[in-house]
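K.L.:
generate coordinates for the sequence data below:
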Amino acid sequence: MVIPRRALESGPWAAPVAAEPVHATVRLPGSKSETNRALVLAALSDGPSQIRNGLEARDTRLMRDALRVLGVTIDDSDAGVWRVTPPARFSGSGTIDCGLAGTVMRFVPPIAALTDGTVEFTGDAAAEVRPMGPLLDALYDLGVGLDPVQATGLPFRLTGTGEVAGGPLIVDASTSSQYISGLLLAGARYRNGIDIRHRGATTVPSRPNIDMTISMLRERGVHVELSAPDRWIVAPGPIRAKDVTIAPDLSNAAPFLAAGVITMGSVTVPDWPTVTDQPGDHIRRILTEFGSRVELTPAGLVVTGQYPLQGVDLDLHDCSELTPVVAALAAITPEPCRIRGVAHIRGHETDRLKALATELNQLGAHVREESDGLSFRPRVLHGGDFATYADHRMAHAGAVLGLIVDGVVLDDISCTSKTMTGFSALWDDMLDQSAEYAFGQSGADAQAQGQDS
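P.N.:
The predicted structure is shown next:
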């Protein structure tokens, strides 16, 4: 039987403890990264298109509302199929609420530059400290009007002239790959296309996200040239309308797969793609390094926990959104662990390195914050409060730990709605399946004993 729990979508949330190994099949909603790119490309395309299995979450609602401000028509009355009709010409003025969505903050301004009006960009208080300076510098270099001129983040006003010349740009994308993706997505609509070169102190993080952007552009007939490292050229021309079906969100799969690992159970995620640019696909390699059995089967991706967890030394530079869940596993591993290559996540929804070190150590872990990651030494954890910092990935980490550490209480579970509406209900369903599995197993064992006697 599952220990009683609170399945709330707001306020403090007592993370449920797994009374038995987790055995469940978890069907996940669509990818946030794919959904918001598909919405942007549909808005920029040469005709109407449809998006199936689009993620219904705060980030994608903010993206739809942002595009509507720019004159895009989006009919999302049918939850299964969204119909997007681009305007003949981007126009209008208004205010765009970016919330805490990096994709809205960084993908929409290059489109707003094509309008003939003034658009104000605002967001959550936490979003105002997220870096945007390199993107805004690039737009200023392209002749886009900004107020204030020296803006480095939200809030700001952008005034377009109806078209953008485009051409060569130097961008320091050390802190976010989204600067590159945002400019690439709109680049084909600029008069001369766009020629982007990255120059910065460090390499571009989360490159699979740029690969995803390029793949989705090419699927719509856009010519993208990769003539040299850290250089991306998009030729001017139409973006062909394309109906698409969004794949499951592989990053959001991480806490559920980790549940199977941390409880020595087994979790299946159906419809796992055999080929994908989603950074979340790295979770297969990561969980294998922890010693888990990972199999891609006709039923989906199946992950089975193996005892004991093995120590890891992981470079998560290309899949940094997985860091919080990986850190939760590392904190309970009976061998030293290290996560590196993720200095840039200090500028995500919160400073994730500081937040993880603080909250894990308060539960008794031995975590040391390093310049580009975290190091872990084995410790026995105990219950306590776990702050989420309004960060959905932090909430995922706390939920995973709560499965085996009694008394973990998250200050807010509602932040998970950023990329997954109803996370706690899906979490509860996973544990209900596990209870039913355990009951079935005990019944089968009793029957077998009866036959033996």
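
K.L.:
going forward, measure contacts and count neighbours with C-alpha atoms only.
P.N.:
Noted.

K.L.:
how much space separates residue 126 from residue 12?
P.N.:
From residue 126 over to residue 12 the distance is 20 Å, taken as C-alpha to C-alpha, to the nearest Å.

K.L.:
okay, how far is it across stretch 191-204, tip to tip?
P.N.:
Note: stretch 191-204 ends 26 Å apart using C-alpha to C-alpha.

K.L.:
at which residues are the helices of the stretch 51-200 of the chain located?
P.N.:
With DSSP state H, counting those that start in this stretch as the criterion, the stretch 51-200 of the chain has helices at 58-69, 102-112, 133-141, 178-187.

K.L.:
now the stretch 351-453 of the chain
P.N.:
Assignment of helices within the stretch 351-453 of the chain using DSSP H, counting those that start in this stretch yields the ranges 352-362, 392-402, 423-452.

K.L.:
so residue 234 makes contact with residue 189?
P.N.:
No. Using C-alpha atoms under 8 Å, residue 234 makes no contact with residue 189, being 9.5 Å away.

K.L.:
let's compare: structure for the following, please.
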Amino acid sequence: MAPNPAHTTLWPAPHASEAVAATVHVPGSKSVTNRALVLASLASEPGWLRRPLRSRDTLLMAAALREMGVGIEETVSSSSSGAGSPDGTGEAWRILPAGLRGPATVDVGNAGTVMRFLPPVAALADGPVHFDGDRRSYERPLNGVVDALRVLGARIDDDGRGALPLTVHGGGALDGGTVEIDASSSSQFVSALLLSAPRFNQGVEVRHTGSTLPSVPHIRMTVDMLRAVGAQVDTPESGGEPNVWRVTPGALLGRDLTIEPDLSNAQPFLAAALVTGGRVLIPDWPARTTQPGDRLREIFTEMGGSCELADYGLVFTGSGSIHGIDVDLAEVGELTPGIAAVAALADSPSTLRGVSHLRLHETDRLAALTKEINELGGDVTETADGLHIRPRRLHGGIFHTYDDHRMATAGAIIGLAVEGVQIENVATTAKTLPDFPELWTGMLGV
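P.N.:
Prediction:
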């Protein structure tokens, strides 16, 4: 696995000379923003998204929906002008649903939500919609969505690859019905079908046939957001069959939704408090949420910190010690890179389990973490479903990112405690966390 030669710029990861004491305003959730964009575009009336995340993944989603005819008006207001969103503060996107149309061309970049959530939307368009993306997107599994859509009545040209590039020949409607899929490689296969299902003539019944199902909280997020816009959804948690989700056809309501902070993107800042024995406040941390990142409170507390959740946000405090952990991350796999970085600095070994599906993410995250931490002097080995990390004295060096935003933030965490770490292509963090270098140096008072 070779680093991308197109990205040779090195960013010196700041080294922390003292305990961090900072308030960090984390931008909105990518997962919530992109689900909200899809649901608002399929609604029967206009809606608002307030404080949406503006990042590569969300802008790709918005651009794709515009290509298919959806109106998305971006407004930014100030306290002096009072313009923009209904409460006159902050950024808001006004979503104006329209008849979905083709021909259209969608650039998915390397965004899993775009490449998986939008083919079902395209099946409802009147005309062909072509999907293409970054080189790595061709390697990411899409067969669960493609095969399911064919069973439900869609016509798709992918030359038998079950991957990008492909063309969905929208017929203006889709029959829907019952479909079996194996979502072991990505829970997004399930979410993709559920999000558009209210617009299918028969709705949908999705039956997961695989032996494992990663990132279940993301499916719960999809279900909660569907119900919030008026959809009827039966789930295993609501008394239905195990691994079966049913969505009844019906109109979706326009909503006025304020996007939560991205709790997974809060991870490096919480890790900074843990690594430096400092204190970080993340404002507006929700008391109730389906975001997987909320589990950081439990995991980082077990690794040596403490937290307090108040009305104004989450305060996380490091103790000055970092402990190893044995943890199953199957439901929260996206947190693995940051946890691995902290574990490499701990006082005892760690085992991270249940994340074999990370080999199919933006990069092979298990191989990438093993290689990069070991090249800084670490001792990481891959297991069948995760990583075993034995802390060692680390040294400086180049930390490659493989166009993966969470690899970049993992390297920055290590750089807090290890002088001389240089992050290759830190700009890849713009995928979900715009201005990460500025937020990071601001936290450190640099």
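
K.L.:
part of a strand, is residue 50 of the first structure?
P.N.:
Yes. Counting by DSSP: H, G, I helix; E, B strand; the rest coil, one finds residue 50 of the first structure located in a strand.

K.L.:
can you find the partner of it in the second structure?
P.N.:
Aligned counterpart of residue 50 of the first structure in the second structure: residue 48 (TM-score structural alignment).

K.L.:
what do we get in the second structure for residue 237 of the first structure?
P.N.:
Match for residue 237 of the first structure (TM-score structural alignment): residue 250.

K.L.:
same check, this time on residue 378 of the first structure
P.N.:
Residue 378 of the first structure maps onto residue 391 in the second structure, by TM-score structural alignment.

K.L.:
also residue 138 of the first structure?
P.N.:
Residue 138 of the first structure maps onto residue 148 in the second structure, with residues paired by TM-score structural alignment.

K.L.:
how much space separates that match from residue 68 of the second structure?
P.N.:
21 Å.

K.L.:
of the two, give the one with the bigger neighbour count.
P.N.:
Between residue 148 of the second structure and residue 68, counted using other C-alpha atoms under 10 Å, the more crowded position is residue 68 (25 against 22).

K.L.:
show me what contacts the more buried one?
P.N.:
100, 101, 102, 103, 104, 122, 125, 129 (C-alpha atoms under 8 Å, 6 or more residues apart in numbering).

K.L.:
7 Å instead, please
P.N.:
Shown in contact with residue 68 of the second structure (C-alpha atoms under 7 Å, 6 or more residues apart in numbering): 100, 101, 102, 104.

K.L.:
for residue 229 of the second structure, see how far away it is.
P.N.:
On the measure of C-alpha to C-alpha, residue 68 of the second structure and residue 229 of the second structure end up 21 Å apart.

K.L.:
try residue 47 of the second structure
P.N.:
Distance from residue 47 of the second structure to residue 229 of the second structure, by C-alpha to C-alpha: 10 Å.

K.L.:
cool, residue 375 of the second structure as well?
P.N.:
Here the criterion is C-alpha to C-alpha. By it, residue 375 of the second structure lies 48 Å from residue 229 of the second structure.

K.L.:
now residue 283 of the second structure
P.N.:
Distance, residue 283 of the second structure to residue 229 of the second structure, by C-alpha to C-alpha: 26 Å.

K.L.:
one more: residue 409 of the second structure?
P.N.:
34 Å.

K.L.:
quick one, which of the two is more surrounded?
P.N.:
The neighbour count for residue 409 of the second structure versus residue 229, taken as other C-alpha under 10 Å, is higher for residue 409 (28 against 17).

K.L.:
tell me the counterpart of the more buried one in the first structure.
P.N.:
By TM-score structural alignment, residue 409 of the second structure lines up with residue 396 in the first structure.

K.L.:
my guess is that match meets residue 255, correct?
P.N.:
Yes. Using C-alpha atoms under 7 Å, residue 396 of the first structure makes contact with residue 255 at a distance of 5.8 Å.

K.L.:
hey, what's in contact with both of these two?
P.N.:
Counting by C-alpha under 7 Å, 6+ apart, the residues touching both residue 396 of the first structure and residue 255 are residue 325.

K.L.:
about what we covered before: any idea how far residue 333 of the second structure is from the closest residue to the match of residue 378 of the first structure other than its chain neighbours?
P.N.:
The shortest distance from residue 391 of the second structure to any non-neighbouring residue, by C-alpha to C-alpha, 6 or more residues apart in numbering, is to residue 344 (4.9 Å). Between residue 344 of the second structure and residue 333 of the second structure the computed distance is 17 Å (C-alpha to C-alpha).

K.L.:
more neighbours: those two, which one.
P.N.:
Comparing residue 344 of the second structure with residue 333 by other C-alpha under 10 Å, the one with more neighbours is residue 344, at 28 against 22.
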